[in-house]
Every structure is written in C-alpha cells, then in structure tokens.
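In: This is the structure alone, sequence omitted:
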C-alpha cells in the first residue's frame, strides 16, 4: 500500500508539473473577472454599496426588519474598519455562488432525467459533502500552488453539492399531472423544462442556492490558508497571533454576511412558494 501511495503521489506530481500551468491559464479569465468585481466593490463609495445591497435585500425579502438589519450590519462593518476584507469576501462568495449555479444546475437537471446518472452522481456528492474541508486543499495546492484560483476552485467544489441535489429534487417533485397537461398541449422537452419544471421547482432550487452560499462562506476561512483574501485572513492571523478582538470582530462580520444572505434568500424562497400556491389555488 505504501508503494502504491508513493506511486500515485509521484504520478500526480508529474501531472501537476506537466499540466498545472495550462489549467491555471484556463481559469485566468475567471480570475480576471473576480479581481475586476472585487476592485469595483472596493473602489465604489461605501454608501452606494450599502444602498445597492439594501435594495437587493428589500427586493428579495420585502421585509423591513431584514432590510434594516442589513443596513445596520454593513454600517457597523465599515465603522469597525472591516469594509475592504468584507468586500473581498463578498466578491468571492458572489463569483463562487454564480459558478456553482452555472455548473450545478445543469448537472441537477440531467440527474432529474436519468435514474442511472443520479445513482452515479449521488455517491460523488456524498464524498464531496463529507470530505474534511482541509483535504480539498491538498490536490488543488499540489496542482496550482497557492493563490486565488486554487482558492476559488476549492470553494466551488465544497459549495456545489446542495444546488445539484436540490435542483434534481425540485424537478422530480413537480406534479406529474402538470407535466401531462404540458404534454397534451404539445410542449417540447425544452419548453416543459423552461416553462413548467424550473418555475415550479424554483422554491426548492432557491433553498439549494441558500445552502450553497452558506457552504461557500464556511469555506472562506479555510481557503484563506491558500491565499484567498477577505475576512478569513484576519481570522487566521488572529488564531496565529492570539488576537482575540480581531478574531471575534471578523468572525462576527462573516456571521453578519451569512445571516443577510440566509434571511434574504429564505424570504425570497418563501415568497416564491406563496406565489406558486396562490397560482395553483
């Protein structure tokens, strides 16, 4: 077994030396977009960012409490001098969530159409969700080194399973009678997917997006070990140097962002559910 493990390690090192740079170049446009988005958030005046985020939360939740809480949390983050790392964290969470949705939703849709594919993908998702987060860092760092690109990949891999699972589940839970009615009207598979299945499964998919955001935020501190900037790095410094106040404040900022995303996305999902029930009623 030791010889086998040593042989695998050697082959992976050879693969990383041969292909690491090409893989990094492939992800370069994504890195450029992340850096541009991060720069936009940091360079834009704070009051504009707060106004935009508050408006987004109001549109999603239509809750005065959640909207007011969002504004207060963002103002406090700025007052305590954590604005720039918070914007860096926000940029990587937004990019990783969008990437997880773009990759995960098509996989979930394909799984909903094939029991065989579901049987193959589910064990992979189980491994992805139960694997200790630090273990993700080993192959990525060996392949791409330390930096934003490997950090981005690690966060996406860790955060993607919920959106895949709940897209699959949501489409499978669509009422068969509704699909039969769509068939009776001569809808194609694409029309059924876009006009029937996805709209009806949207509340479940929103729950998946919510969980994806939460898992991405949970990975931020771990990913700071390999160069992901943001609120994770001050927390890591606080652990290393025993800076109690710095660690607590930055940890609370991560909690505040998590609560904002969680409450806003949950409220939006509930609104979609009520709209769906009213339409069926």
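Out: Cool, the structure landed. Computed from a prediction, not measured in an experiment: that's the story for all the values here. Numbers count the residues shown, from 1 in each chain.
In: For the rest of this, base every contact and every neighbour count on C-alpha atoms.
Out: Will do.
In: Excluding sequence neighbours, find me the nearest residue to the residue nearest the centre of the chain.
Out: In the chain, the C-alpha nearest the mean C-alpha coordinate belongs to residue 97, at 3.1 Å (Cα atoms, centre = their mean). In space, and not counting its chain neighbours, residue 97 is closest to residue 213: 6.1 Å by Cα to Cα, 6 or more residues apart in numbering.
In: I figured the one you found was touching residue 259, is that so?
Out: No. With contact defined as Cα atoms under 8 Å, residue 213 does not reach residue 259; the gap is 10.6 Å.
In: The two: which has the busier surroundings?
Out: Under the criterion of other Cα atoms under 10 Å, the comparison of residue 213 against residue 259 puts residue 213 first, with 25 against 17.
In: Alongside the first one, take a look at this:
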C-alpha cells in the first residue's frame, strides 16, 4: 500500500518541485535584470547610436542615390547585368507600392546585424579551427542557438533590455550567427595540410599562415556562411517586429492580426526580393573568389 501511495503522489511531488525551481529561477533572473539591466543596456548605447544613424542615413538619402548604390554593389559582387536590372526593378516596385521606408529600416538592421555577426563570428570560428577544446565547447552552444525557437530567447532579452531596436538586434544576431561561425571553422579546417606545411617550411609565422594562407583559401566557405547568416537575419525580421523593430516585419505582423492579405503579401514579397538579390550577389561573389583562387593555384 505504501508503494502505491508513493506512486500516486509522485506527479504532485514533481509538480511542486518544478514550481519551486521555476519560482527560484524567475526570481533570480528578475533580480538580475533589475540590478544590472540598466548597466547592460548602457553597454549597447554606441551600437544603438550607430544603428539609428545608419537608419537615418538610408531614410534621408534620395531614393535614386540608394538605387544607384545598391545596384552598383549588386553588380560589383555578381558581375551580372541581369541581377543589376532585377535590383533596379525590385527597388522601383518597392518604392511604387509605398514600402520604401520600411525596406530601408529593414536593410539598416540587417546590415548592422550581419556586420556584428561577421565581427563576432569569424574570430570564434578561427578559435574553433585552432583548438579542438574550443570547438567541443562552442559546438553545443551553436546547436542550442540553432534549434531553440526564436520566441524562447526573445523572453530573457526583452526582460533584460525591454522592447526596442537593441533587443531585436541581439535576438537577430543570436539566431543568425551560427552559420558564419560553423563555416569559418570548417573552411579553415579544410585547408590542405600540404599547403600549410609548405608555408611553415618557407618560414611563415602563425599569424602569416592564418592571414596569408588559411583565410584566403577558406574565403569561399566563409562567404557561404555569411550568405546563410544574411538569409537567417532576413527570416527573423517578422519575429523581431514583435518586440518593436520597425521595418517590413511590422506590416506583415499587422496583416496577420488584422487579416490584411494584400499588405502581408506585398511586404512578404519585398523581404523575398531582398533575400534573393543578396543571396545571388553573395553566391556569385563567393564563386568568383573560388575561381580566382583556382587561377592562382594553376599559375
């Protein structure tokens, strides 16, 4: 009898234990956010200032100048006249349907997020490639970042920093950074050992081997990582709009809550157009980098 009563009371014991754990963790995090929230927020002030400045720059720049610069960048990266024409047509349609400002806001946050992901991600990828211990430590964290639903890690970020641009930016970077880290690590590890041995034989230092041999040879793989990071950042735009990030995501969110089919569809197409243009341009650039390295090898 004693055994069966223990079995029946087990679910209740489990629930009370879970309640205690939840209360303890929630209380500890709330205390932490009250104590250090303002200090942590102040650390991000320079980044917020840069983001606001860059957004204002894109919004205040005449549309035709933005069109020329974007088309020029796409053409330089891809060397494709078709893609440059597609860029012009896409941006003109975005302007025609009244989505220019939201597109510029989205472009500003995606650019800043990608730059931040590159600045943080490539050094972490290099550290992983140089040390198996670092790789063993970082890989599970990347797995969690990629598999954890985006809504889940929005909760602690919002509790700590509130609603606005910086929490959105942090959420986007957490979601989008794993590919650039993983592919930097992979690219450097795939560099031919014989090439590395030859560089060492010629007296190259560790730094010279990294910047002169490993990074240039790994560049196509790193570019593929950057490409994936941009795509993931763009896919996060709608979720980030839930915590106050202005851009193409907010009209999509509005259209979901109010069932505005056309509004959601047009803004969705604007996000897709940006994604396709960036994807094709960065892939073409990576391919040209690979061909360029191949030509050097043959020489």
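Out: Nice, thanks for sending it over. Predicted model, so just to flag it, every value in this text is computed and none were measured.
In: which bit of structure 2 covers the strand or helix carrying the residue nearest to residue 97 of structure 1?
Out: Residue 213 of structure 1 belongs to helix 198-223 when assigned by DSSP states H and E. Counting by TM-score structural alignment, helix 198-223 of structure 1 falls onto residues 215-240 of structure 2.
In: about what we covered before: got the contact list for the residue opposite the residue nearest to the centre of structure 1 in structure 2 once aligned?
Out: Superposed on structure 2 with TM-score structural alignment, residue 97 of structure 1 falls opposite residue 114. Applying Cα atoms under 8 Å, 6 or more residues apart in numbering to residue 114 of structure 2 gives the contacts 173, 226, 229, 230, 233.
In: before we move on, what about residue 265 of structure 1?
Out: Per Cα under 8 Å, 6+ apart, neighbours of residue 265 of structure 1: 60, 61, 206, 207, 209, 210.
In: And the furthest pair within these?
Out: Across those, the longest distance by Cα to Cα is 15.1 Å; it joins 61 and 209.
In: Compare these two and say which one has the larger neighbour count.
Out: Between residue 61 of structure 1 and residue 209, counted using other Cα under 10 Å, residue 209 has the larger neighbour count: 29 against 21.
In: Which helix or which strand is home to whatever residue of structure 1 lines up with residue 93 of structure 2?
Out: Correspondence of residue 93 of structure 2 to structure 1, assessed by TM-score structural alignment: residue 76. When elements are assigned from DSSP H and E, residue 76 of structure 1 belongs to helix 64-79.
In: Next, report how far that helix is displaced from the centre of its chain.
Out: 22 Å (Cα atoms, centre = their mean, to the nearest Å).
In: Could you do stretch 260-268 of structure 1 as well?
Out: Distance, stretch centre to chain centre, for stretch 260-268 of structure 1: 14 Å (Cα atoms, centre = their mean).
In: That one corresponds to what range in structure 2?
Out: Going by TM-score structural alignment, stretch 260-268 of structure 1 sits over residues 277-285 in structure 2.
In: That stretch vs structure 1, average distance?
Out: Compared with structure 1 after fitting, stretch 277-285 of structure 2 has a mean deviation of 0.4 Å; criterion: mean Cα distance after the TM-score superposition for structure 1.
In: do the same with stretch 46-60 of structure 2
Out: Aligned to structure 1 and superposed, stretch 46-60 of structure 2 gives a mean residue distance of 0.4 Å (mean Cα distance after the TM-score superposition for structure 1).
In: That stretch aligns to what range in structure 1?
Out: The aligned range for stretch 46-60 of structure 2 in structure 1 is 29-43, by TM-score structural alignment.
In: Any buried residues in that stretch, and which?
Out: 31, 34, 35, 37, 38, 41, 42 (16 or more other Cα atoms under 10 Å).
In: Counting neighbours, what do you get for residue 264 of structure 2?
Out: Residues lying near residue 264 of structure 2 (other Cα under 10 Å) number 20.
In: what residue of structure 1 matches up with it?
Out: Using TM-score structural alignment, the equivalent of residue 264 of structure 2 in structure 1 is residue 247.
In: Same question for the match of residue 97 of structure 1, what's its three-state structure.
Out: Classification of residue 114 of structure 2 by DSSP: H, G, I helix; E, B strand; the rest coil places it in helix.
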